[in-house]
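# Need coordinates for the below:
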Amino acid sequence: MERHDMDLAAYEERARNGPCFVCAFLRGDPGYRHETVYEDDAHIAFLDRWPTLPGRVLVAPKAHVEHVVRELDEAAYSSLMLVVRRVALAVERVLEPERTYLLSLGSQQANAHLHWHIAALPPGVPSERQQYHALMAENGILTPTPDEVAALGARLRAALTT
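Okay, here's the model as predicted:
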């Protein structure tokens, strides 16, 4: 899939001054729609709207939590990380990556709602375009069609049931 430039200024404005993107998504705000791949009472996992790698998934607690180590007790942290692992294994079954990156991004300034990124590095990506390079929107984003997003979401949901 081809990479395209992202309007980073518009994204930054939205991330800094818009509503919490996870909470807006959970409320059903059409401007924050995502393809859900997993949901339980406490967690949500969904495809990234601006993926830098195919099948990039975000996993978040449904409660508005901002600090992974300060606001989650051991049980909540463990539960969240088990969901991250479960979704990451489904991503690996579906996409068969060379490597799967797991990272938590965001800050008090932008995208404060705690979320984990699951990013599957496809086989054959040259070394100089792996790791942080592959994760940064500054290096371009993928723009799958709505049908491609729906199909991938269905494949991931199916992998999560096995």
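
# drop to CA atoms for contacts and neighbour counts, all remaining ones
Fine.

# in this structure, which spans are strands?
3-4, 36-39, 43-47, 57-61, 99-105, 115-121, 141-142 (DSSP state E).

# Let's see this one next, to set against the first:
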Amino acid sequence: MTDRRPMDLRAYEERMRSGPCFVCAFVAGDPDFRHETVYEDDDHIAFLDRWPTLPGKVLVAPKRHIEHVVRDVDETAFLRLMRVVRRVALAVEEVLAPERTYLLSLGSQQGNSHLHWHIAGLPEGVPYGQQQYHALMTENGVLSMTPLQTADMAARLGQAIRRM
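All right, here's what the predicted structure looks like:
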């Protein structure tokens, strides 16, 4: 796995709690919230996590600002979103061949309120004590990836999605 670097959690929390919605800002084209897109349709966007804890960690979100995964989404919209999540997760599995693929919807009204799903492939061979939540916590460091590595990962995932 790529080397890890510490993350400035205090600065991240401040940005998420006091700044604009990161998904809405990204969708609007704000360069301060730029991410590498791996999939996009009229209603959804999938992009690489800016602070990945696992290789190829992707976020999938509706473009419209929705906050609650259950009560703010009708069944049809929820199923459309979950089809996108599944399609992206299958691409992560094709490209990275993980031991397990984690799917989580995180965030709260206090920060990161825009509904989004995390798709994270756990690489083969990660010791059990470093799996599950440990593997997802930025407190344990984030991967040091160059812009070229990030762009390459986005391209490979995007190609896999288009083949489906």
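
# Would you give the TM-score for this superposition?
Superposed pair, TM-score by TM-score structural alignment, normalised by the length of the first structure: 0.99. Supporting alignment: 162 aligned residues with a CA RMSD of 0.4 Å.

# quick one on the thing from earlier: turn the strands of the first structure into CSV, including mean neighbour count.
Shown next, in CSV, are the strands of the first structure (neighbours: other CA atoms under 10 Å):
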stretch, mean neighbour count
strand 3-4, 14
strand 36-39, 20
strand 43-47, 22
strand 57-61, 26
strand 99-105, 15
strand 115-121, 25
strand 141-142, 20
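
# and residue 15 of the first structure, which of those strands is closest to it?
strand 99-105 (12.2 Å; CA to CA).

# For the closest one, which helices and strands make contact with it?
strand 115-121 (3 or more CA pairs under 8 Å, 6 or more residues apart in numbering; DSSP states H and E).

# tell me the average deviation of the strand it packs on from the second structure after fitting.
Using mean CA distance after the TM-score superposition for the first structure, strand 115-121 of the first structure ends up 0.2 Å from its aligned counterpart in the second structure, as a mean over the superposed pairs.

# what's the angle from that strand to strand 57-61?
If you take axes from the mean of the first three to the mean of the last three CA atoms, to 10 degrees, strand 115-121 of the first structure sits at 160 degrees to strand 57-61.

# Just name whatever secondary elements strand 115-121 of the first structure is in contact with.
Using 3+ CA pairs under 8 Å, 6+ apart: strand 115-121 of the first structure touches strand 57-61, helix 74-95, strand 99-105.

# That's all I had, so thanks and see you.
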